[in-house]
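# Have a look; sequence and predicted model below, questions after that.
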Amino acid sequence: MVETYKKWYSPHLSADFELLTFGESGYPIVLFPTSMGRYYEPKDFKLLESVEQFVDAGKVKIYCVDSIDKLSWYNKNISPADRIRNHIWYDQLILKELAPIARQETGKGKIITAGCSFGGYHAANFAFRHPWLVSHLFSMSGIFDIRGQLDGFYNDDAYFNNPIDFLPHDQNRELWNMKIVLGTTDRDPCRPDNEKLSTTLTGKGIDHWLDIRENADHDWPIWREMFPAYISQL
């Protein structure tokens, strides 16, 4: 695979931002790492290796982005309101800095979001917040209720970054055009979140695939099976 390291100063984060890209053409996939993970995590855990054939064939170009979870959702040294505010700056970085680059480099009008575990939250939250920009969502063992990171605090910013809350009331027509996959397993602690979100989508008449894998844990081996299976559907 053609691998490229990118780094730039982000005005939204007021800090440098790093990522790895894999491939040269195809559908642009923004791949989020797991909780507090770095941009090189999917490579280190061989998630990229599992989809190498699709990258080399020019079907997808994958953007492995860094996270700022240590400064946002997992930062217990600041108030919950500030945690959310930091996340919103991250969301704006993906929206206004990375997405335009991915669209320009691939010539595609929309992006795909994907992620495992807490990366599944990021993928889903971004997709549901900006459905006009996202053609496909591939969540693998994601969570969709962020309230556990807020120590009981809740405000409008929390609401609009908590898919399990804002999605039932969202009537953006682009939601019905998105291809959505919610991957989970029979032993996945995040399975209830996936089933609850699936029920919400079904209630809204939004087509999706709730993929529950048997005899599997919340871990990289099953995600290395899910990711190529989902990309093969493109």
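Thanks, I have the structure now. Numbers count the residues shown, from 1 in each chain.

# rest of the way, CA atoms for contacts and neighbours
Noted.

# now the residue of the chain most remote from its centre, what's its secondary structure?
The C-alpha centroid of the chain is most remote from N77, which lies 25.1 Å away (C-alpha atoms, centre = their mean). Secondary structure, DSSP: H, G, I helix; E, B strand; the rest coil: N77 is coil.

# same deal with D16?
strand.

# Find the nearest non-adjacent residue to it, please.
Y9 (4.2 Å; C-alpha to C-alpha, 6 or more residues apart in numbering).

# name the element the residue most central in space within the chain belongs to?
Most central in the chain under C-alpha atoms, centre = their mean is A123, positioned 1.7 Å from the mean C-alpha point. Element membership for A123, per DSSP states H and E: helix 118-129.

# about what we covered before: wait, a strand at the residue nearest to D16?
Yes. Y9 forms part of a strand when assessed by three-state DSSP.

# That one: neighbouring residues, count only.
By other C-alpha atoms under 10 Å, 11 other residues sit near Y9.

# In contact with it, which residues are there?
By C-alpha atoms under 8 Å, 6 or more residues apart in numbering, the contact set of Y9 is 15-17.

# now the helices for the protein?
For the chain, the helices defined by DSSP state H cover 41-44, 52-56, 80-93, 99-106, 118-129, 156-159, 163-166, 191-204, 220-231.

# okay, now the one to match up with it:
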Amino acid sequence: MKEAYHKWYSPNLQEEAELLVFGYAGRPVILFATSMGRYYEAKDRGLIDSVQWFIDNGDITVYCPSNIDHRSWYNKEIAPAERALAQQSYDQFILEEVYSRATAETGRRDIITAGCSFGGYHAANFGLRHPDITQAILSMSGIFDISSFTDGYLDDTVYYNNPMAFLRDDNHPDLWNLKLTLGTTWADSCLEQNQRLGGILEQKKIPHWLDIRGDQPHDWPIWKQMFPHYISTL
């Protein structure tokens, strides 16, 4: 399996960024790490191995960036407004630095976003904010309401980085073209969040698949089952 490592200074993050890329052709998949996760997490946890067939077959190229959760939503040392601004800088980093690399390398403009747990938040947040460049969103045990990270504070930046909030009022026509999968289980700690987002999608008649399977806990074994299955449906 072809693997490449990239490191550069990010003007959006104002720090060095690192990225692992798996594959040589096909549709780009931006795979977000879990809470405060690093770029190598998906490889170390076996999530990349679970989709190796698709990578080797030239169907997908997977881009694994680190996140900056420790500087944004999880950073209790700064005010909620600053946490939201940090998240906004991460969105710009993905758009201007990771997405641009992915499209240049693969020649494909439309992407798949994917992630587990808090990575599911990032996948949904980026994909729903940029439906014009996103073909599919694959969230596995994701959370979608970040109000618990804002201490009751609300401004436009918080609102537009909270999928459970902004999606209700968003009528971008490309939302109805997304292939949106919400994977969860009956024992998942994020089950209720997935059901709530699924309810909003249902009310707006946005096509989606709320996949509630089994009673496995919120952990890597079920995600390694979900990810290749969801990729196969595309």
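Here it is on my side, so go on. None of these values were measured; they are calculated from a predicted model.

# Got a TM-score for the pair?
For this chain pair, the superposition-based TM-score is 0.99 by TM-score structural alignment, normalised by the length of the first structure; 234 aligned residues with a C-alpha RMSD of 0.7 Å.

# possible to save the helices of the first structure as a markdown table with distance to I143 of the first structure?
Converted to a markdown table, the helices of the first structure look like this (distance: least, C-alpha to C-alpha, whole Å):
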| stretch | distance to I143 of the first structure |
| --- | --- |
| helix 41-44 | 18 |
| helix 52-56 | 27 |
| helix 80-93 | 16 |
| helix 99-106 | 23 |
| helix 118-129 | 5 |
| helix 156-159 | 15 |
| helix 163-166 | 9 |
| helix 191-204 | 6 |
| helix 220-231 | 15 |
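
# from the ones you listed, which stretch is densest packed?
When the helices of the first structure are scored by mean count of other C-alpha atoms under 10 Å, the highest mean neighbour count falls to helix 118-129 (a mean of 25).

# Tell me the helices and strands packed up against that helix.
The criterion is 3 or more C-alpha pairs under 8 Å, 6 or more residues apart in numbering; DSSP states H and E, and the helices and strands that helix 118-129 of the first structure contacts are strand 27-32, strand 111-116, strand 134-140, helix 163-166.

# count of neighbours near D170 of the second structure?
14.

# isn't M164 of the second structure right up against G142?
No. Assessed by C-alpha atoms under 8 Å, M164 of the second structure is found out of contact with G142, at 11.8 Å.

# The nearest residue to N86 of the first structure once chain neighbours are set aside: how many residues sit nearby?
In this structure, N86 of the first structure finds its nearest non-sequential neighbour in S72, 5.3 Å apart by C-alpha to C-alpha, 6+ apart. Counted with other C-alpha under 10 Å, the neighbours of S72 of the first structure add up to 25.

# Over to Y39 of the second structure?
Neighbours of Y39 of the second structure under the rule other C-alpha under 10 Å: 21.

# What is the burial count for the residue lying closest to it once chain neighbours are set aside?
Nearest residue to Y39 of the second structure, sequence neighbours excluded (C-alpha to C-alpha, 6+ apart): S66, at 4.2 Å. Applying other C-alpha under 10 Å, we find 20 residues neighbouring S66 of the second structure.

# Hmm, V21 and S66 of the second structure touching each other?
No. S66 of the second structure is beyond contact range of V21, at 12.0 Å (criterion: C-alpha under 8 Å).

# dump the residue contacts of the residue nearest to Y39 of the second structure.
By C-alpha under 8 Å, 6+ apart, the contact list for S66 of the second structure reads 17-19, 32-33, 36-40.

# Next: S67 of the first structure.
S67 of the first structure touches 32-33, 36-39, counting by C-alpha under 8 Å, 6+ apart.

# gap between it and N155 of the first structure?
S67 of the first structure sits 23 Å away from N155 of the first structure, going by C-alpha to C-alpha, to the nearest Å.

# And for P42 of the first structure?
As for P42 of the first structure, its distance to N155 of the first structure is 33 Å (criterion: C-alpha to C-alpha).

# same deal with I231 of the first structure?
To N155 of the first structure, I231 of the first structure is 36 Å away according to C-alpha to C-alpha.

# distance between the ends of stretch 143-163 of the first structure?
This stretch, stretch 143-163 of the first structure, spans 9 Å end to end (C-alpha to C-alpha).

# any idea how far that stretch is from the chain center?
Taking C-alpha atoms, centre = their mean, to the nearest Å, one finds stretch 143-163 of the first structure lying 16 Å from the centre of the chain it belongs to.
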